[in-house]
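Asks: Can you look at this prediction? I've put the sequence above it.
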Amino acid sequence: MTRIDDTFARLKSEGKKAFVAYVMAGDPDFDTSLEIVKSLPGAGVDIIELGAPFTDPMADGPTIQLAGQRALEAGMTMGRTLEMVRAFRAGNTTTPIVLMGYYNPIYSRGVDTFLAEAKEAGVDGLIVVDLPPEEDDELCIPAQKAGLNFIRLATPTTDEKRLPKVLQNTSGFVYYVSITGITGSAEAQAGDVGPEVARIKAQTDLPVIVGFGIKTPDGARNIASVADGAVVGSAIVAQIAEGKSASDVTAFVKSLADGAHSA
């Protein structure tokens, strides 16, 4: 049982859906970013998705691309991202952290070294968007052996033939991408998402969390009502990009979390 498993078990016992918040590590700078991350559990965030900045984030739209650029320009590295996790863990040992990003920074660090460091820092799971199931031996299997959940993305184009392959070595939860496209683009619609979530849940006992295209408390509520929870990223990152204070960002996150939890 990981912290992610424990969190979903607790939420299920409380009859609540999960709210997952994404922020880019180091955006706009290390100290502000850490302050925001530390505030997330108090705002109602059940799981934190921490973006690891990378120079070529091909699955991300402009909002998160720019956040990554700001973080890199502020001196953020994979080492400093793990340092941020350690600093968070000094005051919080229960809220799961999922590191979301791309394989290159992990590969260049060395898989075994990275996994040992991530586990020691307090990372609970990984979402690596550019490693398909055919590459599971590369990182997914070693990560699971190291005690980290490896969370896979399913999309509207993941058909019945492909879905079992996607689910094969997934753990923690399944991240359903509600729209075809990049982060921060079209708005997710519960009417479209519900049948897709049901299709995935027919093939796995894992929770199915829906992200991409959720921008408002109502959106979070509507999507959480047809899934096991909702993820919001670009809308939060946009607040940071506007220069909002950590407390203002936290208040916005709380409104989203309240929406998801009211589903």
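Replies: Thanks, I have it.
Asks: CA only for contacts and neighbour counts going forward, please
Replies: Will do.
Asks: Next up, identify which helix or strand residue 112 is on.
Replies: helix 111-121 (DSSP states H and E).
Asks: and if you look at residue 248?
Replies: Going by DSSP H and E, residue 248 is in helix 246-261.
Asks: helices and strands around that helix, which ones?
Replies: If you count contacts as 3 or more C-alpha pairs under 8 Å, 6 or more residues apart in numbering; DSSP states H and E, helix 246-261 packs onto strand 18-24, helix 30-39, helix 217-224, helix 234-241.
Asks: One more to weigh against that first structure:
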Amino acid sequence: MSRRFRRRLTKVGVPVKHGRRGFTLVEVLLALAISGLLLTAATSLLITLSRAWAERPATRDAFDAHVDGVARFFVSIMDKATMAPGSENAKSPIFLDRPVDFSDVEDPLISFFVREAPPVLVWPHGLAPRVHCYIYFEDDDGLSLLWYSDLQEMEKGESGKAELESEDDLFKTPISKFCQEIEYCYYDKEEEKWDEEDRLQEDNENDQHNLPDFIRLVFRMESQDLERTITIPIARISPNGLSPEKR
């Protein structure tokens, strides 16, 4: 072999030097192990969260649904309230009144009249029409509706209006035993703030009580408390703005 050919072979056979080297086998195995641990931890966390959501107490959802249902019931029934017969001078379909001969309360109750009672107000003769309702709260029994229908036997009272013959003719429908508190909310125009009271606000000048702007219902089950605020509908004004709307 000539010297010239050997020189070419020597130049061609010189190894090329690189600036970076690849990962070793140990480094690759270590990276795979760390990635596997992270993936396992993420999967375990996802399974734990999914199991906790699936096994959450069913009573909690039922309690939430009950509270929402009670709030919607009062909003709906008071929105349907209209002027009762013989109350042409009334300013609002929602007012304060006491049931006839009902001696269990000192203060009047939030009252209203509906032409058609909701199905929850069970009457022995079917669906009760022309119903007078009273929102009634007791510490032991919770929230209820006291009510009677104009179709029951009535007598003329001292005020000249038709009234029930006795307290025994008054129906009582339980609404929520979970309702543990009721608060009456008033807006103070002078102080420009809201006042919350556990009893109806008294009007000392007229020796009467004031109708609240809102009522706040506090529901309690075990250690969980939920609150709902119910707006008292204001007087409905007719389109001409001169007199209350008759429905």
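Replies: Arrived safely, thanks for sending. Nothing here was measured: the structure is a model prediction, and the numbers come from that model.
Asks: Next, the TM-score between them, please.
Replies: After superposition, the two chains reach a TM-score (TM-score structural alignment, normalised by the length of structure 2) of 0.25; 104 aligned residues with a C-alpha RMSD of 5.7 Å.
Asks: For the helix holding residue 248 of structure 1, list every residue counted as buried.
Replies: Neighbour-count burial for helix 246-261 of structure 1, counted by 16 or more other C-alpha atoms under 10 Å, picks out 246, 249-250, 252-261.
Asks: for those, which one is nearest residue 63 of structure 1?
Replies: residue 249 (15.4 Å; C-alpha to C-alpha).
Asks: show me what contacts the closest one?
Replies: By C-alpha atoms under 8 Å, 6 or more residues apart in numbering, residue 249 of structure 1 lies in contact with 36, 236, 239, 240.
Asks: Okay, the residue nearest to the last one when sequence neighbours are not counted and residue 119 of structure 1: tell me how far apart.
Replies: Right, the one you point to is residue 240 of structure 1. Once flanking residues are discounted, residue 240 of structure 1 sits nearest to residue 249: 6.8 Å by C-alpha to C-alpha, 6 or more residues apart in numbering. Distance check for residue 249 of structure 1 against residue 119 of structure 1: by C-alpha to C-alpha, to the nearest Å, it reads 28 Å.
Asks: likewise residue 39 of structure 1?
Replies: Applying C-alpha to C-alpha to residue 39 of structure 1 and residue 119 of structure 1 gives a distance of 22 Å.
Asks: Would you mind telling me which of those two has the busier surroundings?
Replies: Under the criterion of other C-alpha atoms under 10 Å, the comparison of residue 39 of structure 1 against residue 119 puts residue 39 first, with 20 against 16.
Asks: shouldn't the more buried one be in contact with residue 251?
Replies: No. Counting by C-alpha atoms under 8 Å, residue 39 of structure 1 stays clear of residue 251, with 9.7 Å between them.
Asks: Any buried residues in stretch 99-116 of structure 1, and which?
Replies: 99, 100, 101, 102, 103, 105, 106, 111, 114, 115.
Asks: Among these, give me the pair with the biggest separation.
Replies: Using C-alpha to C-alpha, the pair of these lying farthest apart is 100 and 111, separated by 15.3 Å.
Asks: Which SSE is immediately downstream of the host helix or strand of residue 4 of structure 2?
Replies: If you go by DSSP H and E, residue 4 of structure 2 is part of helix 3-12. Going down the chain from helix 3-12 of structure 2, the next helix or strand is helix 25-54, by DSSP H and E.
Asks: elements contacting that next one?
Replies: With 3+ C-alpha pairs under 8 Å, 6+ apart as the test, helix 25-54 of structure 2 has no helix or strand packed against it.
Asks: that older thread, tabulate the buried residues of stretch 99-116 of structure 1 in CSV, adding columns for distance to residue 22 of structure 1.
Replies: Converted to CSV, the buried residues of stretch 99-116 of structure 1 look like this (distance: C-alpha to C-alpha, whole Å):
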residue, distance to residue 22 of structure 1
99, 10
100, 9
101, 11
102, 15
103, 18
105, 19
106, 19
111, 24
114, 21
115, 21
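Asks: In strands, which of those fall?
Replies: 99, 100, 101 (DSSP state E).
Asks: closest to residue 164 of structure 1 among these?
Replies: Using C-alpha to C-alpha, those come closest to residue 164 of structure 1 at residue 100, 22.2 Å.
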